[in-house]
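In: prediction below, plus the sequence it came from.
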Amino acid sequence: MKKITIAIDGFSSCGKSTMAKDLAREVGYIYIDSGAMYRAVTLYSIENGIFDRDVIDTERLKKEIKDIHISFRLNKETGRPDTYLNGVNVENKIRSMEVSSKVSPISTLDFVREAMVAQQQTMGNEKGIVMDGRDIGTTVFPDAELKIFVTATPEIRAQRRYDELKAKGQEASFDEILENVKQRDYIDQNREVSPLRKAEDALLLDNTDLSIEEQKKWLFEQFNKVSK
């Protein structure tokens, strides 16, 4: 089988990362979570006083973006990659509601997207990767051999996010999460730089009523069609 690039785009909390991680592990590809990269930049901005309350010091972030290095390392216990920010494991920190509520404004900044896309394209030079995010099939890898666009109702996505946080022992409010999901949808679709949209040649997957196993089966079938 030839090695290909797989781009999985879609709305927040659609299960894109779970799908992408499982497929990458199944076929022996490298998984890259582009959303985690923007979350890591957001975490850096919060922890370093760049994103204070609702104000972003864009000039300072522009100067420091070159010093923000994000990488992924396999967690032997979970069998999945963890996100590292400048050499520190931040996988759990970047999934907090504080980061979730602030990641969209950070990801709309053109210089942040430019820096992250450059890192992502470098990671994907050798093919044999699965990357998920908002603009992978449209901006990062427009020539990807397999593109998937994932959607589901806001309520279903909020419930999944709520269940995920509760399982980790974190406090969570369903109403707050649902509002955050809707706000992120609006920002993602209406930002000036690389707005969230389905690439013309992407396959649409509405997983509102699908189990994880049904999704995995469907995705693996699409992979087999393209990689032969």
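Out: Thanks, I have it.
In: could you use CA atoms for every contact and neighbour count after this?
Out: Noted.
In: tell me which element the residue nearest the centre of the chain falls in.
Out: Closest to where the C-alpha atoms of the chain average out (C-alpha atoms, centre = their mean) is Gly35, at 2.6 Å. According to DSSP states H and E, Gly35 maps onto helix 34-47.
In: chain center to the helix or strand that that helix is followed by, what's the gap?
Out: Next helix or strand after helix 34-47 toward the C-terminus (DSSP H and E): strand 51-52. Distance of strand 51-52 from the chain centroid (C-alpha atoms, centre = their mean, to the nearest Å) equals 22 Å.
In: now the helices: where do they sit in the chain?
Out: For the chain, applying DSSP state H gives helices covering 16-27, 34-47, 58-64, 97-100, 103-107, 110-123, 154-167, 174-190, 212-227.
In: now stretch 185-201, how far from the chain's geometric center?
Out: Relative to its parent chain, stretch 185-201 has a centroid offset of 14 Å by C-alpha atoms, centre = their mean.
In: putting a second one here so we can go through both:
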Amino acid sequence: MTLPVIAIDGPAASGKGTLARRIAQVLGFAHLDTGRLYRAVGLAVLKRGEDPTDPAAAQRAVEALDLSLLEDPDLRSDTTGGAASKVAAIQTVRDALLDFQRNFAAHPPGGKGAVLDGRDIGTIICPDAAVKLFVTASPEIRAKRRFLELQAQGSTRTEEQVLTDIQTRDARDSGRAVAPLRQAGDATLLDTTHLDIETAVARALEIVRAGLGVT
């Protein structure tokens, strides 16, 4: 029996991760934040003192990937996010992580279904997902969200610096030759610019339940 898969894509700080976690909790599905995999690879490269744009360095990191890095407190830093975006543009890295993600979707822990969020879930990883969402928001709103998150962690970065980082990452993620960030043709767009988290979750659940044919 094929288990239902929900694919949630979108740019940095769009709210896709929060929505994915909440949807998974409500439905009792397993959740995989695929961005954490790329962040772990990027962080591994940085910890080795190597260049995340170097395919050989990225390949070494992914081959020796320690999954304990998924819990590393540095995983959410902007520096790690930048490194993740760079290693994600390397084909061999994407190939190495592709099977892991697809296997999770096909055989999710708990055996009920899976929610995966990232940047190419609906287009590359799970093109046959039962429901696809593309979550977005204006760069300014996303920068404010990320700024407040970083501020709570003690970061001294300004909101303007965070906005520049997000705009740079958007351009890199959308313009890369390998699995660029884009909305799947059969994905439903959810713009969270003017939505608080509870409203966004409610709307996302409406879309998902309609797509799955459940109430």
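Out: The structure has been received and is ready for your questions. Keep in mind the model is a prediction, meaning the values are calculated, not measured.
In: got a TM-score for the pair?
Out: After superposition, the two chains reach a TM-score of 0.91 (TM-score structural alignment, normalised by the length of structure 2), with 208 aligned residues with a C-alpha RMSD of 1.7 Å.
In: quickly compare the helices of structure 1 and say which is most buried.
Out: Highest mean neighbour count among the helices of structure 1 (mean count of other C-alpha atoms under 10 Å): helix 34-47, with a mean of 23.
In: for that one, name the packing helices and strands.
Out: strand 51-52, strand 80-85, helix 97-100, helix 103-107, helix 110-123, strand 129-133 (3 or more C-alpha pairs under 8 Å, 6 or more residues apart in numbering; DSSP states H and E).
In: so what's Lys117 of structure 2 up against?
Out: Just to correct that, residue 117 of structure 2 is Asp rather than Lys. Ala7, Ile8, Asp9, Lys16, Gly17, Ala20, Leu32, Asp33, Thr34, Gly35 (C-alpha atoms under 8 Å, 6 or more residues apart in numbering).
In: neighbours around the closest residue to it other than its chain neighbours, how many?
Out: Nearest residue to Asp117 of structure 2 in three dimensions, chain neighbours excluded: Ile8, at 4.5 Å (C-alpha to C-alpha, 6 or more residues apart in numbering). Neighbourhood size, Ile8 of structure 2 [other C-alpha atoms under 10 Å]: 28.
In: how far away is Ile8 of structure 2 from Asp66 of structure 2?
Out: In this structure, Ile8 of structure 2 and Asp66 of structure 2 are 25 Å apart, going by C-alpha to C-alpha, to the nearest Å.
In: quick one on the thing from earlier: ok, the residue nearest to Asp117 of structure 2 to Gln161 of structure 2 distance?
Out: 27 Å.
In: same question for Ala61 of structure 2.
Out: 28 Å.
In: swap in Gly35 of structure 2?
Out: From Gly35 of structure 2 across to Gln161 of structure 2, the span is 21 Å (C-alpha to C-alpha).
In: again with Glu50 of structure 2
Out: 24 Å.
In: could you do Arg145 of structure 2 as well?
Out: Counting by C-alpha to C-alpha, the gap from Arg145 of structure 2 to Gln161 of structure 2 is 13 Å.
In: Glu198 of structure 2 now?
Out: In this view, Glu198 of structure 2 and Gln161 of structure 2 are 28 Å apart by C-alpha to C-alpha.
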